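J.: Build me a structure from this.
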Amino acid sequence: MSDPALSQLLDMGIPGGRARAALKRSKGDVMSAAERVFAGEFDDVPSDDEEEEAESSSKGRGEENGVILVDDSDEEMADGSDGDESDGNDFDGFEDDGEIPEDRLLSDPYAGIFFSKERVEAVVEPIEEPKYVRSFMVKGERENVRVLGRGEWMSGCPEGNEQSFLFQLYSMLAEGRLPCSGGCGHEFVRNEDDFFLLFSDFSAYTAYLKGKTRATCPLCRQITCLACGDKINADGGLTPQNNGKAPNLPVEKILLHCPNVQGVLLGVGLHMIEQAFSSGGESRSQVKNMSGKSSVRAPPEKKQKTSADRLSLTISKTSREESDDGETNLDGPAISNGGVFEGGGVVSTSSKGIGYDGSSSDDRSGQKKAEEAQIAADSKTVILLAEVQTYLPNLNRPGGARTSDHLVHPTALAHLRRRSGFVNDLLRNDSLLDMSKREGLYTSLFDWLQIVSNHEALASMLAMPQMRPVSVSPCPDDLQSHIVTYEGTSSPRELLENCVIQAQAALKGLQSVSELSKTNEIHMTEEDKRVSKAELARRERVKQEEEKSDANFQLRSFCERIIASAQAIDRSLVETKGKAFVDRMRESLPKLPDSSIAVEDHALSAQGTEATIKIYEEWAGRARFQYCDLTEPSSSDKKGYRHAYSGSIQSLEGMDMPRRSLAIAKELAILTTSLPVAWHSTIFLQVDETRVDVLKAMIIGPEGTPYENGCFIFDIFLPLDYNQRCPNVKSMTTNGGTYRLNPNLYADGKVCLSLLGTWSGPGWISGQSTLLQVLISIQSLILCEEPYTNEPGWANDAGTPASKAYSANVRRMVLVDAMANNIKRPPYPFETEIKAHFRLKAKSIKEQIEKWKKLDDGKAVSGDSFLGAPGHTGTITFDGAAQEVKRLLGQLENGESIAGTNEKAAAKLTAADLASSSTSGIKGDVVGGGSKLAKVLGLKKK
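T.: From the prediction side, this is the model:
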């Protein structure tokens, strides 16, 4: 391994020979060595090995860290990189396509550098003791102010010559003398506390900096910029009228004088933003520093978890926050065992049973306090973002662009690239509902993105994978330094696409309001026609003002702003990176499918469990939310629906309420990207393409439960007074109304949860509860490891013989109905998803069946698992049901049609046979029923 101190100097652009000599002279002190080199102390040292060092460093970094510096003459490297990118649809890297004009290429400061989400980089950074300077008056109070040290100023994953520019600017402004621009011989003394102070707020810093950047010479009265050394021109300099005093100009006009000040302002400002987010809770996880001196923030995972933590459904102690593993938690507080969301904690069980617990009221004081704290923190962040945003390079600046807007200082670029993690933190929010509630903060974010995307030197950063610190370890060769490891994460543009998907879904949900208003337009009377144009214009203005205060209009405008931000970024990327680059990027972005997604045959040949899991989760992630046509052909004018609530749906045809449409729009936005996807359990949702209040869900039974890998269908309808009232949910996996799979899932389809109003206790909270919470309550609370304990009074009976017998019967029912029946007669519209699920999991399910066999008690399936309870009892045993499922899985694995021997046998049954099958555990011709079919399956006779 190369000397980390030497590597750091090489990253600053210092030739190898001079770097070694400087390190030797300074006894290994990196910063001291760099100061000596830039001061010219080693200019006489030969640099014959410079090219060799650069080549070695570039090669090492390319192989170990995933960073490739593309040279025009190195065609082989460029071709190889392009070839790697073209394999598959993943867009892990960021690189030019080589087809954009040279002037555009030059406008991109990072042109020719390949960035990758798979990149891992270890960087040696110095450990600095915090330094404070004397008290300053800040808003009438005295305050000790911390100095932004050189090491902290230069921290981050370096690229190109960034370190050299950062080091030079800091050294120039923090030390040394500056001659008067008037040439009188006077010298100004500069110190680090003139420019690099971290005040409690940014406005105090800019006010302080305003007084420090312009110094008046005591000899000639010439005003000099201490940042660049130039004379101050007539706009703000010495004139006969001001008697040698600088005029009282706005702070931003003074501080936009030169690129040097801009670099300092953005460096300090972005540090303040970074601190605000890390301390304010936006960045939820901290990486423990092994050296014990400092800590850095860890990035979320690049994708959702590949496993589901059973029953530890922690929906975060603070609502709508992102968990440490990168998985976005639900809106609202945690789920109680009654399906009701409380102020925090983990799902627990109660002696009253799942879905039965709860008091008449619910204490939400903790949640309200958290919301108030969030509002206060957001208000401060909005102010900070707006203040720092003023100094972003802005070609459309009010009053005209300044020199620093055109000639962006390299340190400004470096800080924007390294310290824009807050953009990803905010865009990683998977809840449009939360974003719309925090509209002020997100409006500030989109204003920021608009300025960045409109500047040709900055726009490309929005498509770059961000390097985020993940760990810190001691440096073995230097106790005054530590090694920070950075990993690549998603680019802001990639994360923004999830917000775009939600915004598009919300707009689709709002369409019903506009369509309804068009159909209910009032025709103008003769009196209306005689109204003057002025009066009509006045009415139109009043109408527009009323619309602006309308919640639907506000959400629509917010969604349109999200989509417009993404479009603006893409337009700028086309100009700076080329159309081919943008097309490739768009192809890799998440998107909603136009139709059901099948698994390609070649994907099924993947060897190994890990490869299969990856394929399954990628497929499920694309297929989890889709639109479909749930209507069914009808001879009458009235539409029919393939849905349990068809009658209710028809009764609301042509009716709507604005508040309902707003609630549905927000729900759809959440559901598009927040439905859980994992190998162990996934939730699929299909929404009618014209009636977004009509939905169907399919929940895959979670691992480790008697429901594992079964497909459970639920019909959902959002009533007219939704979200004031809970949704209507009915279980459709009941084997034709004969199976009660859980104390909370009845044979008639009733789903028992206080959240759904089907049991007393705290229930649906208007404006707070969501359909997503209902679905996850069913997935994690009802489809649980020991369903017997869901019954009131039996929560403490876990592990008892009665509980084991109940679970054994549930497993038999799952094999019969949630597996075999669904494979042979997949319910609309989940035919493709059911087929793909069982094809990909065939091997795993076969192994699962063998484990279940050891737990079976040898009894036949019973329609109600409560022993002795009146219900449907059949003749099908575990072995018979398992044999049928294995046969069907084998056909799916071989790509065969499901119309096999058993279906043919079922088709030959007489009416008498079918009648006799009414006493079996499997209805009709789906899997079994009757003695003939029982014989085919090898089942026991009564």
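J.: alpha carbons only for contacts and neighbour counts from here, please
T.: Noted.
J.: what about the helix or strand hosting Arg18, distance to the chain center?
T.: If you go by DSSP states H and E, Arg18 is part of helix 16-25. Centroid separation for helix 16-25 versus its chain: 45 Å, with Cα atoms, centre = their mean, to the nearest Å.
J.: who's in contact with Phe866?
T.: Tyr806 (Cα atoms under 8 Å, 6 or more residues apart in numbering).
J.: Surely Thr612 and Arg839 touch.
T.: No - Thr612 is beyond contact range of Arg839, at 10.6 Å (criterion: Cα atoms under 8 Å).
J.: quick one, which of the two is more surrounded?
T.: The neighbour comparison of Thr612 against Arg839 (other Cα atoms under 10 Å) goes to Arg839, with 23 against 18.
J.: now that one: how far from Glu617?
T.: 13 Å (Cα to Cα, to the nearest Å).
J.: Same check on Leu384?
T.: Relative to Glu617, Leu384 is positioned 39 Å away (Cα to Cα).
J.: let's see this one next to it:
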Amino acid sequence: MSWSFISTDHDQDAASLRLAMQLDAELNGNPQPGHQSTGTDFDADLAFAMQLDDQLNSRHHISALESPFDEDSEQDQELSNLGPDGEPSIRGGGRLGKESGKSNYHDHRRHHSSSVSTSSPRIFATFAEFATHMQSQKCAKCSSTLIQNQKDIEDLFKGWLTGQGLVESLVNCKRCSTLTCVGCGSRPLEKKLATEINVQGTKLTWCCSRGRLFVIWAILCGFDQQYCVGRQQEATKTGTGRRGNTSSGIGYGGNNYFGVGPDFIGPDYVHGPFHGGVFGYGGGLPSRYSYRPAHEQDQGKIKAQNAQSVSDNFNKMILAFLDELLPSLDRSSNFDMSPPEAVPSMLLNSKILDKAAELLRNDSLEDIAKRKELYQALLSFLRVIGTHPITASKTMYSERIVRPDTVNLLNLSFQKGVGALDQKQETTASLGDCLRNLNLQSSIMLQGAQKNEGEFRTQEGQDLLWLCRQVYDLAEFLLANTTRGSGALNKDDKENMDHGIFEIADQQIFATNQYAHNARNLRESPRGRMKRLITEITTLKTGLPPGIFVKYGTSRLDLMKMLIVGPAGTPYENGLFEFDLWCPGNYPYEAPKVTFKGTRGGSISFNPNLHLDGKVCLSLLGTWHGEPWRPAESTILQVLISIQAMILCDEPICNEPSQEGFRGSSESQSYNQNLRKLTTRYAILDWVENPPALWKDITVQHFKRNGARILQTVGQWEKACQIDSPYDHRGIFGMQMTTAYTENISDLRPKLQAALQMITGSLQSQGCVASRQSFSPTTKVNQAYGRGYGGQMPSHGGRGGFSGSNGIDGQGSRF
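T.: Model (predicted):
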């Protein structure tokens, strides 16, 4: 209950008397018949009423945002103050340890002995202000500093993990072992605090709003420390350093389990509060990982799944904690209604948003469904931060600043100068954009399920659809209010919405696909095949990097046409290379079939792994030694990215195992010179002059946007070409290779310029420079993309892939 006092005139005895009587009645109940208040009690009530009137009127000038957070207890406001003589006094009269009937009102509540005065409130605008304040908090008994350095928070969080401490706002003084609420500086007189919640078997307790904010801060700091340790350990093992947004799921190179792991936590972990089916490391793999017999999995795979299981449970619990701790409009406490700005500041400087984005970028809905509990916790977390006014705009709909894995909330809170941002800050997609992409997959899956209900009647299918519905509902709810500039798609960006994959009429696919005859002969599709194909299409919708385009039949999802743009920095740069794909009747238990269409009837060879008959050598396709197609894990997306990154590479001569030693050699340079002529003639000029009808829309758009750059690149190739030293490639590759192409680039360039001018009507000369928006995406090594060459690592397979986030480059172009 609250009262509003306007008058500050303490000489108005009548008003003070009425107030004292009102307080006495409300706090102690109506006096029993025959009860007579003593003069001493009445004087005490009058004095307390005047004191309370003064305090509340001084607070009358505090802003609405500041006032609620000043009240340390969310349920009871502040239960204790310092009396006039410095001793703790209970609101309503009386002092602790003194006889007073007024203290009985508080007997059923949580008692605290306060060591702080009711001074004007301090509102924390940033995590740094709050962290500094936490480091100044003293023990209620001996006045020793409770949190002295970063290690104190690390030890506190580890104690929570191992069960050596409760998840609460109380901190044990190292000097006198007294428990003190680090939020308000009070000492508990009972075992229970003012607020206690149960999150999946783990109790979280705090006694005041600042205590609740402390628990949020400590959990985020602890999460960050373990997240960064996991990332650094992974970087040490792989030698990749900081990984980008491509490490997002099955389709991008496997499972990710950055974060907590058994090696980090130690043997005591199984006894922690998260144990017993909630966090559960040491209890064996959950049933969702038993879809493959153990004898088919090597020890490395089992260890990876075990690590991911631990990480998933850890992340699930952290997200569940934050769901209950962060301000929510579903709750009515002052902290929930008017939280401090330090809350979004903590989230923005923590790695928790990076983890959320990483999970949202998972390009496999089936993998997401297998990790349903984790993703349910994630969606609940997103709902909380996405609906509250203080967190929604900054944490959900704004681009996030990219920081190294070594910079996190923990060291930012204790180490001055860590993570100082440059003026040019690198940013990445907002959580809203990441959720939008996942929602796109979910929508396609739901639409496909309506047309193929029988494919989803299993428990696994129902789990998948349930999760898709959860994603769809949340996305529609959150993104309905997303406006331009906050990550929303522009209505005119139809190309971005297509994400490089297009549905076309079946007859268009059948007309030119190498496998049309095979597809026509397949009358029935085994159960599960169509569901898997729908899953593949949803993955391609959001997983395709720029430079790859796919068209598939309206009712024949198993028949596809693909167009891949040659990556920059390779002898294939900006050339167009067409492939046909078909998923056999036994798919996914049999790898897809792929044929290269650019051999000009078997007369042109672009690569030792693209044979004259169109055969594509890739281990995923079963046409090369190395990692095979795995039905439960491998995807069409992996196949496409492997072709782009590992076949259309910078030194393709090294694709042949016996020729790996030619890297950087004169033979490799000569081989590339010949390939540049082939690319200019057959993959660029021919496509400009006579684009296939199926690809005309993509082709025209590509050359309009990149025409100037193409001429610039071809001009550079012309200068570097060594016309007088042709190299006979038949000596290396035998009948696979044709003779060196004799037409010079100097002869091709004028023809190309004239043809491009017919399309653009604006190209000036070889040296003209187009805007950055018209350039093809810059090259980056796809360390987590390419698969399929066995022993040939990406370093031998060359370059591939492009910059950008979630398949769209920074300028909104797929070219």
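J.: Overlay them and tell me the TM-score.
T.: Once the chains are laid over each other, their TM-score by TM-score structural alignment, normalised by the length of the second structure reads 0.59; 580 aligned residues with a Cα RMSD of 5.0 Å.
J.: rewinding a little: pull out the buried positions in the helix holding Arg18 of the first structure.
T.: 16-20, 22-23 (16 or more other Cα atoms under 10 Å).
J.: so it matches what in the second structure?
T.: With TM-score structural alignment applied, helix 16-25 of the first structure matches no range in the second structure.
J.: With stretch 141-153 of the first structure instead?
T.: Using TM-score structural alignment, stretch 141-153 of the first structure finds no match anywhere in the second structure.
J.: Kindly check the end-to-end length of that stretch for me.
T.: Terminal-residue distance, stretch 141-153 of the first structure (Cα to Cα): 27 Å.
J.: Also stretch 380-396 of the first structure?
T.: End-to-end for stretch 380-396 of the first structure, by Cα to Cα: 26 Å.
J.: starting at the chain centroid, how far to that stretch?
T.: For stretch 380-396 of the first structure, the distance to the chain centre is 24 Å (Cα atoms, centre = their mean).
J.: Could you pull out the buried residues of that stretch?
T.: Applying 16+ other Cα under 10 Å to stretch 380-396 of the first structure flags 381-385, 387-389, 391-395 as buried.
J.: Which two among the residues you listed are spaced furthest apart?
T.: Farthest pair in those (Cα to Cα) is Thr381 and Leu395. Separation: 24.4 Å.
J.: Spell out the residue ranges of the helices in the stretch 501-650 of the second structure.
T.: 506-512, 516-521, 529-543, 636-642 (DSSP state H, counting those that start in this stretch).
J.: The ones you listed: which one's closest to Trp582 of the second structure?
T.: Nearest of the helices of the stretch 501-650 of the second structure (Cα to Cα): helix 516-521, 7.6 Å.
J.: hmm, who's touching the closest one?
T.: Here helix 516-521 of the second structure has contacts from 509-510, 558-559, 582, 584, using Cα under 8 Å, 6+ apart.
J.: mean offset of that helix relative to the first structure (after superposition)
T.: Aligned to the first structure and superposed, helix 516-521 of the second structure gives a mean residue distance of 2.8 Å (mean Cα distance after the TM-score superposition for the first structure).
J.: roughly how far is that helix from the heart of the chain?
T.: That offset, for helix 516-521 of the second structure, works out to 41 Å (Cα atoms, centre = their mean).
J.: repeat for stretch 698-707 of the first structure
T.: 25 Å.
J.: Show me what counts as buried in that stretch.
T.: So for stretch 698-707 of the first structure, counting by 16+ other Cα under 10 Å, buried means 698-703, 705-707.
J.: Just tell me the aligned range of whichever helix or strand Ala15 of the second structure is part of in the first structure.
T.: Secondary structure from DSSP H and E places Ala15 of the second structure in helix 13-28. Aligning helix 13-28 of the second structure against the first structure (TM-score structural alignment) gives no matching residues.
J.: got a list of what Tyr671 of the second structure touches?
T.: 653, 727, 729.
J.: Give me the neighbour count for the second one.
T.: So that's Tyr727 of the second structure. 18.
J.: thought it was touching Thr738?
T.: No - using Cα under 8 Å, Tyr727 of the second structure is not in contact with Thr738, being 11.2 Å away.
J.: Doesn't Phe314 of the second structure belong to a helix?
T.: Yes - per DSSP: H, G, I helix; E, B strand; the rest coil, Phe314 of the second structure lies within a helix segment.
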